[in-house]
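Undergrad: Sharing a model prediction with you, sequence too.
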Amino acid sequence: MEESVITEAANGAIALAAGTAQEVKSMFHLDELASYLTWANLAKVVTSVVAILIFWVFYRIIRHFVKKTASKTLQKKTVSIIVKAISYCFYILIVMYVLGLFGIKLSAIWGAAGIAGVAIGFAAQTSVSNLISGLFVVTDKAMKIGDFIEVDGISGTVDTIGIISIKIHTVDNQLVRIPNSTIINSKLTNYSALPYRRYVFETSVDYGSDFDKAMEAAKTVPARCPTVVLDKPEYEPKVVWTTHGDSGVNLNIIVWSKREDFLQTKSDVSLNTLKAFAEANVNIPFNRVDVTILDDKTVPKVSRG
């Protein structure tokens, strides 16, 4: 009798343990996990880890390169936004890669992303265009903060370079915002990119002047100007006759100066040309107007009806 009781108790304990184990397996999905713990899936896990490590190395290299390059032309805030965007793209690609590696179909996700992308693109096509153009502006390195540029007829000094637009202040101290798409689609002139600038001063000599004297006088002008470059053969000043005008022969005085001395050079060349021609008795033609004063006798009478 006692043996049967003990046997029944043991069987009940075994059944209870078996039921508890089954409940634990069901609760934690141990059977499903065991089915995934195969050599094939283990190889996928190892492959994923190795691939993620490789992607991580490339991501760090690209991030460092972009950060270093963008820091030369962009503000810190803009650089931070670009770096964050790169990080988000990396994380999304890693998640998509891992899901696809384990057989999870991404067609629905890609489809939804495509539809959302089209909708967003139509809604913000101008901003997207400026954003993409901003990437070209940054990588093109056609300008930097502090450069004096001209875009679409507007000139000024660059204050900020953003991923959507740049901001400049004009010579009369007006703030102008220029979208990046305008910069890409228009002609950009950077007056600060190179250390030297050329200036061509156009003048004219009267037909009755001594042209040899005029040429010699014009050749003395560059030496009279302190900011004109005289010691570099590639920037040697030149004086050339150009065309025959209505009142005289046109003459060009071509000089070079440092970028920061350009305005002073223009003023010096203009003034010293007048002085040199006056000393050599060379006349610069100008329009003359003949005025005749009529008295009352010569003015015809007009009858009024």
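TA: Looks like it arrived, so ask away.
Undergrad: C-alpha from now on. contacts and neighbour counts both.
TA: OK.
Undergrad: can you give me the helices for the stretch 1-150 of the chain?
TA: Per DSSP state H, counting those that start in this stretch, the stretch 1-150 of the chain has helices spanning 2-28, 30-36, 39-70, 76-101, 107-123, 125-140. These are given in chain order.
Undergrad: Tell me which of those helices is the most buried.
TA: Neighbour counts (mean count of other CA atoms under 10 Å) averaged over each of the helices of the stretch 1-150 of the chain peak at helix 125-140, with a mean of 17.
Undergrad: Asn173 in helix, strand or coil?
TA: With DSSP: H, G, I helix; E, B strand; the rest coil as the basis, the three-state label of Asn173 is coil.
Undergrad: Distance of it relative to Val158?
TA: 12 Å (CA to CA, to the nearest Å).
Undergrad: for Ile6, same thing?
TA: 94 Å.
Undergrad: Neighbours of Lys72, how many?
TA: Counted with other CA atoms under 10 Å, residues neighbouring Lys72 total 14.
Undergrad: How about it: what's its closest non-neighbour residue?
TA: Lys144 (7.6 Å; CA to CA, 6 or more residues apart in numbering).
Undergrad: ok, the one you found touching Val158?
TA: Yes: between Lys144 and Val158 there is a contact at 7.1 Å, judged by CA atoms under 8 Å.
Undergrad: List the contacts of Ala70.
TA: Val79, Val138, Thr139 (CA atoms under 8 Å, 6 or more residues apart in numbering).
Undergrad: Rebuild those as CSV, extending it with distance to Ala123.
TA: Formatted as CSV, these follow (distance: CA to CA, whole Å):
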residue, distance to Ala123
Val79, 25
Val138, 25
Thr139, 27
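Undergrad: Closest to Ile284 out of those residues?
TA: Looking at the contacts of Ala70 and their distance to Ile284, the nearest is Val138, at 49.1 Å (CA to CA).
Undergrad: Nearest residue to that closest one in space, please, no chain neighbours.
TA: Excluding its sequence neighbours, the residue lying closest to Val138 (CA to CA, 6+ apart) is Ala70, at 6.5 Å.
Undergrad: how much space between the one you found and Phe148?
TA: In this view, Ala70 and Phe148 are 19 Å apart by CA to CA.
Undergrad: for Arg197, same thing?
TA: Arg197 sits at a distance of 13 Å from Phe148 (criterion: CA to CA).
Undergrad: Between these two, which is the more surrounded one?
TA: The residue with more neighbours, out of Arg197 and Phe148, is Phe148; 21 against 17, by other CA under 10 Å.
Undergrad: ok, and here's another one to check against it:
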Amino acid sequence: MGIIAYVVHTLLIAFVSSKSNLAPYLNDIQLGLDAAIVGIVGYIMIRIIKYALDNYLASKADKTTVRSISLIVDILLYSLLVLAVLSALGVNLTGAAIGGAVGGVAIGLAAQTVVSNILSGIMVTTSKTVRPGDAVILSSWIWSPPIVGEAERVTLLFTEVRTYTGNLVKVPNSAFLGNTVFTKLREGEELVYPYELTINADVPGTVLLERAKNIIEDEFKVAKAEPPKLSFNSKNGSTNVFLVLIKVEDIKNLVHHMDIINKAFDRAYWELKGK
């Protein structure tokens, strides 16, 4: 750009020297040409940067995220280009820079949450931590109980998860970084959901487990589904904790399977209590 500007200025001075009526406007013409050169070369540089960035993000994020990031980069780069053109025209940007710094701090404080969501969204999408179609458990101290469902959309601000009960939950991306543990449920072609049941320990845990297992196997055979794996997970004072690994092909079937399991344990418990 410097070489182009030097050549153009040399040619311009030579041309103006032969046209005395243009001499008073030489400085203005030079500033205009400088601004045009900065604008054209800057635009070409932005297109190159955008082309490289889009190619890089194409394999890292979905189309919606790529468009959002591209828009942010456009705003940033073209804003810098406008400032460069104004500077080439001889406009004093010192006052604008001071005012922009003060305004930037105020806007930054006001938009802190939004910016945090956007940066988190970029990290979530580019790292492919969660992608549309992933069946996940989202555990966090921010909410309770964990969110169990299938991710439908991952945008810059929110990640949309359709829970196994059919509700659509929009989780702010800022809640992910350092606050959320992701557990992916898919194992091969199936989804495996670890379900814990806590039951009073006033009946023998092993007997309860065996009785509930028999009921569950019979019910799953009727439903033509693969029965879950059951285990006595832990004993905590006055309660017993059982772990049930539920296998489903579609997360929507999880509600029905959990209904069978809960009813089976409830029935087994009260049968033992009756004895």
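TA: Noted; the coordinates are in hand. From a predicted model like this one, the values you see are computed outputs, not experimental measurements.
Undergrad: which residues touch the closest residue to Ile149 of structure 1 other than its chain neighbours?
TA: Once flanking residues are discounted, Ile149 of structure 1 sits nearest to Asn190: 4.4 Å by CA to CA, 6+ apart. Contact analysis of Asn190 of structure 1 by CA under 8 Å, 6+ apart lists Ala142, Met143, Asp147, Phe148, Ile149, Glu150.
Undergrad: Same check on Pro145 of structure 2?
TA: Ser139.
Undergrad: How about the secondary structure of it?
TA: Of the three states, Pro145 of structure 2 takes coil according to three-state DSSP.
Undergrad: Could you report the distance from it to Ile4 of structure 2?
TA: Computed with CA to CA, the distance linking Pro145 of structure 2 and Ile4 of structure 2 is 64 Å.
Undergrad: Ok, Val203 of structure 2 next?
TA: Distance of Val203 of structure 2 to Ile4 of structure 2, computed by CA to CA: 89 Å.
Undergrad: Equivalent analysis for Asn173 of structure 2, please.
TA: Asn173 of structure 2 is 46 Å from Ile4 of structure 2, by CA to CA.
Undergrad: So for the two, which sits in the more crowded spot?
TA: Asn173 (25 against 11).
Undergrad: Quick check: the aligned residue for that one in structure 1?
TA: The alignment partner of Asn173 of structure 2 in structure 1, by TM-score structural alignment, is Asn180.
Undergrad: mind listing what that match touches?
TA: Here Asn180 of structure 1 is in contact with Asn130, Leu131, Ser133, Gly134, Val137, Ile163, Ile164, Ser165, Ile166 (CA under 8 Å, 6+ apart).
Undergrad: can I get those in CSV with distance to Leu30 of structure 1?
TA: Output for the contacts of Asn180 of structure 1, formatted as CSV (distance: CA to CA, whole Å):
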residue, distance to Leu30 of structure 1
Asn130, 53
Leu131, 49
Ser133, 53
Gly134, 52
Val137, 55
Ile163, 50
Ile164, 52
Ser165, 56
Ile166, 58
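Undergrad: just the residues you listed now: which is nearest Val45 of structure 1?
TA: Leu131 (37.5 Å).
Undergrad: residues touching the closest one, list them.
TA: Ile163, Ile164, Asn180.
Undergrad: pretty sure the first one contacts Leu135?
TA: Yes: if you go by CA under 8 Å, Ile163 of structure 1 and Leu135 touch, sitting 6.8 Å apart.
Undergrad: Look up how far Phe176 of structure 2 lies from Ser116 of structure 2.
TA: 11 Å.
Undergrad: cool, Asp218 of structure 2 as well?
TA: The span separating Asp218 of structure 2 from Phe176 of structure 2 equals 41 Å under the rule CA to CA.
Undergrad: Could you do Thr65 of structure 2 as well?
TA: Taken as CA to CA, the span from Thr65 of structure 2 to Phe176 of structure 2 is 17 Å.
Undergrad: again, but for Lys235 of structure 2
TA: From Lys235 of structure 2 to Phe176 of structure 2 the distance is 32 Å (CA to CA).
Undergrad: Could you check which of these two has the larger neighbour count?
TA: Neighbours around Lys235 of structure 2 and Phe176, counted as other CA under 10 Å, are more numerous at Phe176. The numbers are 21 against 15.
Undergrad: residues touching that one, list them.
TA: Phe176 of structure 2 touches Ser120, counting by CA under 8 Å, 6+ apart.
Undergrad: now swap in Val255 of structure 1 and tell me
TA: Applying CA under 8 Å, 6+ apart, the residues near Val255 of structure 1 are Arg198, Tyr199, Val200, Pro222, Val228, Val229, Tyr235, Glu236, Pro237, Lys238.
Undergrad: once you map those residues onto structure 2, which are still in contact?
TA: On the basis of both residues aligned by TM-score structural alignment, their matches' CA atoms under 8 Å, what survives of the contacts of Val255 of structure 1 in structure 2 is Arg198, Tyr199, Pro237, Lys238.
Undergrad: How about the last one, nearest residue that isn't a chain neighbour?
TA: Read it as Lys238 of structure 1. Closest to Lys238 of structure 1 by CA to CA, 6+ apart is Ile254, at 5.1 Å.
Undergrad: What's the first helix or strand after the helix or strand that contains the one you found?
TA: Using DSSP states H and E, Ile254 of structure 1 falls within strand 248-258. Note on strand 248-258 of structure 1: by DSSP H and E, the next helix or strand toward the C-terminus is helix 262-279.
Undergrad: Show me how far stretch 261-272 of structure 2 is from its chain's centre.
TA: Taking CA atoms, centre = their mean, to the nearest Å, one finds the center of stretch 261-272 of structure 2 at 41 Å from the center of the full chain.
Undergrad: Name the surrounding residues that touch it.
TA: By CA under 8 Å, 6+ apart, stretch 261-272 of structure 2 touches Val203, Leu208, Leu209, Arg211, Ala212, Lys213, Ile215, Ile216.
Undergrad: buried residues in the helix or strand that contains the last one?
TA: Taking DSSP H and E as the definition, Ile216 of structure 2 sits inside helix 205-222. By neighbour count with 16 or more other CA atoms under 10 Å, helix 205-222 of structure 2 contains the buried residues Gly205, Leu208, Leu209, Arg211, Ala212, Lys213, Ile215, Ile216, Glu217, Glu219, Phe220.
Undergrad: list the helices and strands that helix packs on?
TA: On a contact count with 3 or more CA pairs under 8 Å, 6 or more residues apart in numbering; DSSP states H and E, helix 205-222 of structure 2 meets strand 229-236, helix 254-274.
Undergrad: So which of those is nearest Gly42 of structure 2?
TA: Short answer: helix 254-274, nearest of those by CA to CA, at 55.4 Å.
Undergrad: Can you check what angle separates the closest one from strand 239-248?
TA: Per axes from the mean of the first three to the mean of the last three CA atoms, to 10 degrees, the angle that helix 254-274 of structure 2 makes with strand 239-248 is 150 degrees.
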